[in-house]
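Participant: When you get a sec, could you give me coordinates for this:
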Amino acid sequence: MIAYFGGILLIAGIAVIQTNLLHGIAIMSVRPDLLLIVVTFIANKNGPGVGQGAGAFSGILQDLLSLAPLGFYTLVNTVIGFLYGFSKGNVFLDGLIFPMMLVALATLLKGLLFSVVAFVFGIEGVVSTVFSTAFLIEILYNALLAPVLYGIMGRMRWLMLDYRERNY
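Facilitator: Below is the predicted model of the structure:
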């Protein structure tokens, strides 16, 4: 139970950092999506159920802390968390290449899902930003930060369900 609260606090802390403190490291006003990186890690380590829960919680926080329509990030992050949960046991996140590839693909999937949701609900301007230089910068930014954050989170054993089952 304590481990779940730790995961919730980690996501909440990252959400606050992402929305309030990352302006200083923005490149062309593009900030990395730290929550997406956290969701992909948690989903990969714990499976689809926990992944979609982490995605839903992070999405709700992003919706509340941003100007996006309520549910926009929630839907996208939940789908990504669920899909990336199927990588549990199949994709191992050691080294540099796999975390970078996993997060780059997640960022691309996020952009595509944004486009679909925006098209369905008639939100203008999202499709053009997905196919832009800024989006390419976000993909690269997230991919470069992935090994660093995965390395830090890999040391937080309480984020991994299997570890909690063995030791609690």
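
Participant: CA only for contacts and neighbour counts going forward, please
Facilitator: Fine.

Participant: can you map out the helices along this protein?
Facilitator: 2-16, 34-46, 48-65, 72-85, 97-121, 126-130, 133-154, 161-167 (DSSP state H).

Participant: and this one, so I can compare the two:
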Amino acid sequence: MRIFIISVLIIVNFILESTIFQYTRIFGIKPDFTIILITSYAIMRGSGYGAFIGLASGFLQDTFFGYTIGINAFSYMITGYLIGISRENVFKDSYIPSIVFNLGAVFIYQHLFFLITYFTKIDISYTHAFLNIILPQSIYNAILGPFAYRLILKLDEKRFMDNKIYLFRW
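Facilitator: Next up is the predicted model:
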């Protein structure tokens, strides 16, 4: 049941992020709720869940909006995996890890995305990207991340989230 609920969360997040969340921009920057979802599950469940949710979310975005399939999928997957690896010594009921990991996740994702686009000959100024996208978005995600993390944590603790059928053993 957990995998089904996570799949629904990925699809709902995709729909909301491509419609309603476009209107949550502050100074032209919108929070990346996909990163918040990936980070939350990577903190709670580990690198396998983080990588899977990142790959699925990124592939969905690449399929509908990407110029090149795989850029978002790869960047989100690596971000989820790295956040999941570093979760071992983290107190999961605190807001602080969510703030720190969301801040770091945006940095990881955006730098991977920038690096891949650089090698595909898409011309983006790093200074402009850092000052106008990476830094503001990481702060925005760090502020909103703990609230979403708390909701996702409460959902994940529900009884119906038990894995009666094990699709993945992570």
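
Participant: can you list the helices of the first structure in a markdown table and add distance to residue 25 of the first structure?
Facilitator: Formatted as a markdown table, these follow (distance: least, CA to CA, whole Å):
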| stretch | distance to residue 25 of the first structure |
| --- | --- |
| helix 2-16 | 15 |
| helix 34-46 | 13 |
| helix 48-65 | 19 |
| helix 72-85 | 22 |
| helix 97-121 | 18 |
| helix 126-130 | 20 |
| helix 133-154 | 10 |
| helix 161-167 | 33 |
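
Participant: Just say which of these is most tucked in.
Facilitator: Neighbour counts (mean count of other CA atoms under 10 Å) averaged over each of the helices of the first structure peak at helix 34-46, with a mean of 26.

Participant: which residues are in contact with stretch 60-80 of the second structure?
Facilitator: With CA atoms under 8 Å, 6 or more residues apart in numbering as the test, stretch 60-80 of the second structure has contacts from 14, 35, 38-39, 42, 47, 49-59, 105, 108-110, 112-113, 116-117.

Participant: now stretch 46-66 of the first structure: which residue numbers in the second structure?
Facilitator: Stretch 46-66 of the first structure corresponds to residues 45-65 in the second structure, going by TM-score structural alignment.

Participant: check contacts around residue 116 of the second structure.
Facilitator: residue 71.

Participant: do residue 53 of the second structure as well
Facilitator: Counting by CA under 8 Å, 6+ apart, residue 53 of the second structure has contacts 6, 10, 37, 38, 77, 80.

Participant: and the spatially most central residue of the second structure, what does it touch?
Facilitator: The structure's the second structure has its C-alpha centroid closest to residue 35; by CA atoms, centre = their mean the separation is 1.8 Å. Applying CA under 8 Å, 6+ apart to residue 35 of the second structure gives the contacts 76, 102, 105, 106.
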